[in-house]
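Participant: Below is the sequence, then the predicted model.
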Amino acid sequence: MAIQPVWFITAASSGFGQAIALSALRRGHTVIATARNASRIQDLAAAGAHTLAFDVTSPLSTIEGVAKQVFAEHGRVDYLINAAGYILEGSIEEVSPEEVYDSFNTNVFGTMNTVRAFLPHMRAQPLADNGVRGVVATFGSLGSWRGSAGFGVYSMTKWCCSALGESLAAELEPFKIKATVIEPGYFRTGFLNPGTRVSSKARVDAYEDENTPTGKTRRAIVKTDGNQLGDVKKGAEVIVDMLSSTGVASGKELPVRVMLGSDTEKVVRDKFASTIGILDEWKEVIRSTDSPLN
């Protein structure tokens, strides 16, 4: 008998979490959609999802209890989607230690603890029909590739999530569990809405100046909100295709990075070009620090 794929999705109340849940449901898969407040995902419950209150910043023991409950009720998790995260807007000088910790706690530590809690069960579950035991996806960003004035902490967390995805891909390969990091550009979600975006409480007048990179970023965020290039429904369809090796990804191996949006493509290509330029300009100095060969 065919194994019914099971998805566990954090932060499914909006954005990519919600869109991935709906895409998986349309394909007849089992979806466990979660949010800090389950009342915010009643639309997914109406669409056929199992819903659960889940906060990625809970203690590890609590998250382990949730994982145990999920596997007891559903038997397996084929796709573990870590979509929880938010942007902290503020210059490095302005953000407080508490604001930085809270950002890392949701965007990085929460993802790590969720993965840690679910992996023992995923490693023990039978292979799916496609020969894969499971897939773990973290969420990076265009910001995984480019630090920018005004949201440096966000970029820091997303670089971490991309490193986490790459590391997991190597660690989990012997167990036939795949891992990847999803790196979207600017997609038209509520991510930049004033009610969702978090700004540092402290404000330094020097960074409010519109002529500074930080000041320009602050005004650009307002203009970008609601006018992002990416279509989240299209992005979610591609994500589900790629994670399940179906549709546009049929017959292809899951890459370690799922990049979405022409804006991400440009940032990554520019990053490679500028980095190669640094290597070329400084190659003799770079190599001069090696120990002599014996």
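Facilitator: Looks like it came in fine.

Participant: okay, CA-based contacts and neighbour counts for the rest of this
Facilitator: Noted.

Participant: I'd say residue 232 and residue 16 touch.
Facilitator: Yes: between residue 232 and residue 16 there is a contact under Cα atoms under 8 Å: 6.4 Å.

Participant: Going by neighbour count, list what's buried in the one helix or strand residue 281 maps to.
Facilitator: Element membership for residue 281 (DSSP states H and E) is helix 262-287. Going by neighbour count (16 or more other Cα atoms under 10 Å), the buried part of helix 262-287 is 263, 264, 265, 267, 268.

Participant: How about stretch 172-186?
Facilitator: 172, 177, 178, 179, 180, 181, 182, 183, 184, 185, 186.

Participant: for stretch 39-58, same thing?
Facilitator: 40-41, 44-45, 48-57.

Participant: now it: how far from the chain's centre is it?
Facilitator: How far stretch 39-58 lies from its chain's middle: 18 Å, per Cα atoms, centre = their mean, to the nearest Å.

Participant: Presented hereafter is structure B, for comparison with structure A:
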Amino acid sequence: MTSAPRSGPVILITGCSTGFGRELSFVALDRGFRVISTARRVEALAALKEKGADILQLDVTAPLSKISAFVAEAWKIHGHVDFLVNNAGYLQGGAIEENTPEEVLLQFNTNVFGLLNTTNAFLPYFRARRAGTIVNISSQGGSLNLTGAGIYCASKAAVDSLSDTWAKELADFNIKCISIQPGMFRTAVSDATNIRRGSNQIPEYKGTASDKVFVDYSARAGTERGDPTKAAVKILDFVTGAAGEDLPLRLPLGEDAFLDLKAFHVQRLADMERFKAWSVGTDFD
């Protein structure tokens, strides 16, 4: 099938070798977007290049100077970028205690600091142009704080928090920012390169909730209910204005994410009301 002529918006996506990054790239190309796809290994992007994407090497954990040089190179390809999709990341699993300090740091370097540095490198260009949309691929885990994935969920909670603040800070420059919170989708997230277990495995955790969640998650790989292609269509349609409204701070993605996150927030509100007497009454008389 011949793709539509690509003269539309310019979208740059990180982490395109697998998962949402790859799906978003293909869907965007079919929609006529001018797509810049990135990955640590550019050879993994051969199919996207053949389809018409510009491909660039990017390791989001690189020093800020290298990321800044990458952004300057990417900006020159089409003279601007309309959408930055921060998708690069992986899942660090196991009980929190089972993750070494080095593993925790690497998780945050990739999922949080890499996203932070990449976005900050783009912001001077977006501010000068008074336009741009930042789309951060987070997870429902950023709110749900799942056992067996505490380090990953903490990194995604940081992404959600950064996104919320950027949306407010950058509004004066006509720059939008949104955090997408997907549920379970049938991507390669469960591959060995995308999911890792803490190396400091502790026997006492064997058979506990954190152990079972990790084992069950891995076992369900390839049977998840969510279709990543449909998710990519939803994301692109939503951030390009198909909803006809301003972007919210966060968007749950998937039937499971919508229901799980709704239940989470309802319970939090109920807890606040239940313990209100303990929260108030602290002002000076």
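Facilitator: Alright, I've got the coordinates. Values in this document were obtained by computation on a predicted structure and should not be read as measured data.

Participant: So which of the buried residues of stretch 172-186 of the first structure is the closest to residue 251 of the first structure?
Facilitator: Closest approach to residue 251 of the first structure among those (Cα to Cα): residue 178, at 15.2 Å.

Participant: Run through who's touching stretch 134-147 of the first structure.
Facilitator: Stretch 134-147 of the first structure has contacts (Cα atoms under 8 Å, 6 or more residues apart in numbering) with 77-83, 111, 115, 122, 127-128, 154-156, 158-162, 164-165, 176-186, 243, 263-264, 267-268, 271.

Participant: Stretch 186-195 of the second structure now?
Facilitator: Contacts with stretch 186-195 of the second structure, where a contact means Cα under 8 Å, 6+ apart, come from 18-20, 89-93, 217-218, 221-228.

Participant: Next: stretch 235-248 of the second structure.
Facilitator: 24, 28, 133, 135, 176, 177, 178.

Participant: show me the contacts for the second one.
Facilitator: Read that as residue 28 of the second structure. Taking Cα under 8 Å, 6+ apart, one finds 34, 35, 236 in contact with residue 28 of the second structure.

Participant: That one pairs with which position in the first structure?
Facilitator: Using TM-score structural alignment, the partner of residue 28 of the second structure in the first structure is residue 24.

Participant: average distance between the helix or strand containing that match and the second structure?
Facilitator: Per DSSP H and E, residue 24 of the first structure falls inside helix 15-26. Here the mean offset of helix 15-26 of the first structure against the second structure after fitting is 0.9 Å, by mean Cα distance after the TM-score superposition for the first structure.

Participant: Buried ones in that helix, by neighbour count?
Facilitator: Within helix 15-26 of the first structure, the residues scored as buried using 16+ other Cα under 10 Å are 15, 16, 17, 18, 19, 20, 21, 22, 23, 24, 25.

Participant: matching residues in the first structure for the strand or helix carrying residue 166 of the second structure?
Facilitator: Using DSSP H and E, residue 166 of the second structure falls within helix 150-169. Helix 150-169 of the second structure lines up with residues 152-171 of the first structure when matched by TM-score structural alignment.

Participant: so how far is the matching stretch off the chain centroid?
Facilitator: For stretch 152-171 of the first structure - counting by Cα atoms, centre = their mean - the centre lies 9 Å from the chain centre.

Participant: Which ones among the contacts of stretch 186-195 of the second structure map onto helices?
Facilitator: Per DSSP state H, helices hold the following members of these: 19, 20, 217, 218, 228.

Participant: Pick the one among those closest to residue 8 of the second structure.
Facilitator: residue 20 (20.4 Å).

Participant: okay but the closest one is in contact with residue 89, surely?
Facilitator: No: counting by Cα under 8 Å, residue 20 of the second structure stays clear of residue 89, with 10.6 Å between them.

Participant: For the stretch 51-200 of the first structure, which segments count as helices?
Facilitator: 60-74, 97-104, 110-124, 152-172 (DSSP state H, counting those that start in this stretch).

Participant: May I see those helices organised as CSV, with distance to residue 194 of the first structure added?
Facilitator: Formatted as CSV, the helices of the stretch 51-200 of the first structure follow (distance: least, Cα to Cα, whole Å):
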stretch, distance to residue 194 of the first structure
helix 60-74, 29
helix 97-104, 17
helix 110-124, 23
helix 152-172, 16
